[in-house]
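J.: My questions concern the predicted model and sequence given below.
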Amino acid sequence: MAPTYYESDHVAPFLPQQSIFDYLLPSHPGVSPLPDWDPSLPAFIDASDGRTLSRADLRENALRLKTGLNALGVKRGNVACLWGMNSLEYVQAVYGCLAAGVVVSPANVAYSPEELAHQINNSGASVVFIQPALLPLLDKARAHIKHKIDPAHVILLRATQDKELAAAGIKTIYEVYGTPAAEAEHFDGSDSLETAWLCYSSGTTGLPKGVMTTHWNLTSQLQVSNVAYETLQSGPGGDVVMGSVPMSHIYGVTLSLLQPFSMGVPVVILPKFEEIAALEAIQKYKITHLLLVPPLFLLFVHSKNLDKYDLSSVRTAMSGAAPLSRELSEAFLARIPTAVALQGYGMTETTPNICTMNRSEAAGRDGWVGRLVPSYQARLVSPDTGLDVAPGEPGELWVRGPSVMKGYHNNPEATAATMAPGGWLKTGDVLVRDEHGWYKVVDRLKELIKYKGFQVPPAELEALLIQHPHVADAGVVGVWNDAQVTEMPRAYIVPHESLKIATEGEAASFAAHVQRFVHDKVAQHKKLRGGLVILDAIPKSPSGKILRKDLRTRAGKETEPVWGATRDRESKL
């Protein structure tokens, strides 16, 4: 059938062509379309000690870092790698790089030396802002880095200096500060198409790829998100955001580092999500808006500490980076009844939001990811025929718009494989759209299991498995069966901590019970014919995505007992 183009029913806002720094912290009135927020408003708060950066502090420090970087020979267009957990120093490094026109390339704090070296080599980073604890790993990475990094270009993300590091000539970010520059670098008009951010994809398959995100991608994303996303209120008694998602991930970049700031709302920073620290922060700072991933929703559901804290300030909890099932959403809301669970959908390549929702429209929409944000056009395309599917049918989501990346850095082949003629980005995700313009993720195209020609979405089985009272977490992949010449669904599950499995017999009994639980609720082709494996933890990326390649590797090695797998012959289906 002919292409069907879907568009947002939100009113499209003005999309300025300017730097992300000028958009957020303009030097003159009338430069940015944003409100002229009070410079004394708190912008970022350290959850552990209460240190606070006001909007004025952040602007001044950014311009001071620009001067300091320029004095080191770092110029507009250079790339800085940021490697560390969330912190006030991390935030200031980001905004200082933006003021200097330096491309921000955040690295996953869990990287090995080889993985860090890959990102530095691919991005060409000449500056590294680093958490001190990671310095030994950077030293190991140097053997794999193809260009020299000046020791003066290694800058510590910490408030105080260490004598030994000072003797080695390594400075803290504060020691690099100069006098405030008169102006930040500007990227007006066509210059706004220059790269501002270089996030690396999570690498669920292959080496991570650098996603070139431009200034216009970012300003456009913030403008449209502020129309379609939850409207946060600034000022006393207003909203407070919990910033625990990694700022190295596009989810943290947009919805923690940038979007609340654009709305005059403070972010309480946690280095990473830890249950007690998060609960204490919610209570102490009266946090209203949580940024979470599905595994953290699950943690709240199973928490034994929740009732010890006052969480009544929480109004909304946003889920991103991976699908949130209706069942998990409902279980979360039962634990925090003042909250409304929101869900969005996007990817690094789209900066990230494609679909989102707000509190007023979320009721009855558990499991859905919202409506298109303004400025996007979308299509749903059959992966089998390459043609657009009929309304109401699932298809691969293709999108185009001003927040779609410029391409993959130094990887034209990957760019060409992801982009279709006409500027369409092929998301690789299968979604369905209802008659009201709401979208639901069916599954990841490359992760769909094909059992004898039938498609089995792993996410559907995972959502079902965690409904079992004794299953804390689950991941599902397809495993190949030579005898039947087909893939079969296999579940990897983590038993709830209250369940003590001491013997092989107990494990086999538990696995059989879970299999029956699933088999009674699914169609024939979705049964766990690939068996069930009990693990201590499901491998996941920092953003909460299940690392199915790791599960498939496990399946290939078959080092763990597999319970209830089909052998040579099976049912007629």
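T.: Nice, thanks for sending it over. Since this is a predicted model, take the numbers as computed values, not measurements.
J.: rest of the way, CA atoms for contacts and neighbours
T.: Noted.
J.: ok, residues contacting whichever helix or strand Arg552 is part of?
T.: Take DSSP states H and E as the rule and Arg552 turns out to sit in helix 548-557. Applying CA atoms under 8 Å, 6 or more residues apart in numbering, the external contacts of helix 548-557 come out as 204-205, 447, 475-479, 492, 539.
J.: show me the contacts for the most centrally placed residue in the chain.
T.: The chain has Tyr251 as the residue nearest its centroid, 3.8 Å off, counting by CA atoms, centre = their mean. By CA under 8 Å, 6+ apart, the contact list for Tyr251 reads 245, 320-321, 348, 352.
J.: next up, a second structure to put side by side with the first:
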Amino acid sequence: MVSIVEYVFDQAERTPDTAALLSEGQTTTYAELVGQAGRLGCALLSVAPPGGHQVVGIAAETSLSAHAGILSIWAAGAAYTPLNPHHPLSRRLELVERAGVDTLIVGPEALNDLDAFLSQAPRPLTLLLPELEHQTALRAAHPKHRLLFAPDLPPAPLPHAWRYVDPQALAYLLFTSGSTGTPKGVPITHANVGAYLEHARQAWPLQPGERVSRTFELTFDLSVHDLLTAWSSGATLVPLTRRDRLSPGRFILEHQLTRFFCVPTLAAAMARHGQLPPGGLGTLKSVLFCGEALPMGVARAFARAAPRAELFNLYGPTEATIAICARQLTPELLNQGEGSAPLGEPFAGHEAVVVDQEGQPQPTGEPGELWLRGPQVFAGYWKDDARSAEALAPGAFYRTGDRVVRDERGELRFVGRLDTQLKVRGHRIEPAEVEAALARALGHAQVACLPFPSEPRAADHLVALIAHPTELSPSAEQALRQRLLAELPAYMVPERLLALPTLPQNSNGKLDRRALALYLNTLRE
């Protein structure tokens, strides 16, 4: 199997002057991308601790530092963990500790609170700042940290021998919302990613010069699909900023994108805001959806807007490396009715079985939990044996927690969750983590967090319900929201905070989430 690093470096030799990245008006060729990755890779090796790096932080999002940084980390034999500059400082510092990060690559997006980050970091760190000239004052203010600016980076190119990467080495470490209130670390190896890329390049081929979207933040593993499918094919990656994601239809046209990949919630928002006029997205050749249930009505609207494009619905948890099932949305399928699109079948070499509570296979038409097995499936959570034991079944199967059914055509269809996990605009959220932050902010545990609308895998936002004798004043609500934003990413902060005198309980004295969901539904009527 060709390593994911070698795919990109070989492509750079074939098309050195082709645009590899177009970000916020700045074009980077393949030669420039690989050159910057080489300099950063040399710098990483020069500052490696004894035993080498294991996990390097990426404090960047759409800049060259983010994209070349990932390649450099892989070439230096390490893995990356993204530290989203828009997430709370406390959360980023927590992930630095959880991942054991000693070195970070920092882009211009992370400069706003860099001084505070360095001041609060609990131990010395090495920072590579490839897009920043010498900052004497910053270096003097933080003598315990080692800061390397653009002039400090070695000019040496990346040796050819660095292209080999151990397949069993870690490629990236992502942290997802955790049911205990602590994020779960999902380690994915180069072998996992290589197995996915081998399938993706055949299933959704790209031609040199095509333009590919990147709607996903680096904390979302679907971003890895965009990077590697584009750069292993000579295509141009075009990331969307947060501002661009407000008008993706206009972005597609302005940048003449040929492939668009997004969560269904973004596609639904495009439909609501008139960004999917029939025939309006004629440059698109392929459209991919993943991350949550895809309503058939949304898929049909996109098909009408992009009549030249092939549409696909992908499915896969982070633990199974990006996506592990897919279904092409043919015209015949799109005309079959409402509901959500089928998940398709697992990729070659993988297994997907629907089982009952005893782990026994369910017959066609009977819902059960989806278990996955194959070369893309991870080996267990980061330094968490207890959670790993819960998630992995005998025979190296991963228990997804997703409730599915195999229909009469043999296709998998999503039914719901076996637990309380939610999907909001494609982000995986454990309500317990949000509720723990609410309880800390309020000083009591009588809180609940629910999706709205009530579909747990395609919610638009979160609603918090709080036991409180009176309605919260606007100032109190704003203060509470600010407390939450200091701990949680914005997508995990409830958009509405509703006060009730008491929260309902079931016969066992536990929080009655069903009653609360029914209450929220009355607010829609």
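T.: Ah, there it is. Just so you know, these numbers come straight off a predicted model, no measurement behind them.
J.: TM-score for this pair?
T.: Scored by TM-score structural alignment, normalised by the length of the second structure, the superposition of the two chains gives a TM-score of 0.73; 449 aligned residues with a CA RMSD of 4.1 Å.
J.: still on that earlier bit, and the residue nearest to the centre of the first structure? What does it align with in the second structure?
T.: Taking TM-score structural alignment, the alignment pairs Tyr251 of the first structure with Leu222 from the second structure.
J.: Relative to Thr318 of the second structure, how far out is that match?
T.: Using CA to CA, to the nearest Å, we find Leu222 of the second structure at a distance of 9 Å from Thr318 of the second structure.
J.: again with Ala66 of the second structure
T.: Here the criterion is CA to CA. By it, Ala66 of the second structure lies 20 Å from Thr318 of the second structure.
J.: what do you get for Leu95 of the second structure?
T.: As for Leu95 of the second structure, its distance to Thr318 of the second structure is 17 Å (criterion: CA to CA).
J.: Same drill for those two, tell me which one is more crowded.
T.: Set side by side, Leu95 of the second structure and Thr318 show unequal neighbour counts under other CA atoms under 10 Å, the larger going to Thr318 at 23 against 19.
J.: and the counterpart of that one in the first structure, what is it in contact with?
T.: When the structures are aligned by TM-score structural alignment, the residue of the first structure matched to Thr318 of the second structure is Thr348. Contact partners of Thr348 of the first structure, counting by CA under 8 Å, 6+ apart, are 199, 201, 211, 249-251.
J.: If we only consider the residues you listed, which is nearest to Ala100 of the first structure?
T.: Checking the contacts of Thr348 of the first structure against Ala100 of the first structure with CA to CA, the nearest one is Cys199 at 18.2 Å.
J.: That closest one maps to what in the second structure?
T.: Using TM-score structural alignment, the partner of Cys199 of the first structure in the second structure is Leu174.
J.: In which helix or strand does its match reside?
T.: Since the elements are taken from DSSP H and E, Leu174 of the second structure ends up inside strand 170-176.
J.: The first structure: matching residues for whichever helix or strand comes after that strand?
T.: Beyond strand 170-176 of the second structure on the C-terminal side, the first helix or strand identified by DSSP H and E is strand 184-189. The alignment of strand 184-189 of the second structure onto the first structure (TM-score structural alignment) covers residues 209-214.
J.: which outside residues touch the matching stretch?
T.: Residues lying outside stretch 209-214 of the first structure but in contact with it, judged by CA under 8 Å, 6+ apart, are 119, 122-123, 192-201, 203, 348-349, 351, 404-409, 411.
J.: For Leu425 of the first structure, give me its contacts.
T.: 398-400, 404, 418-419.
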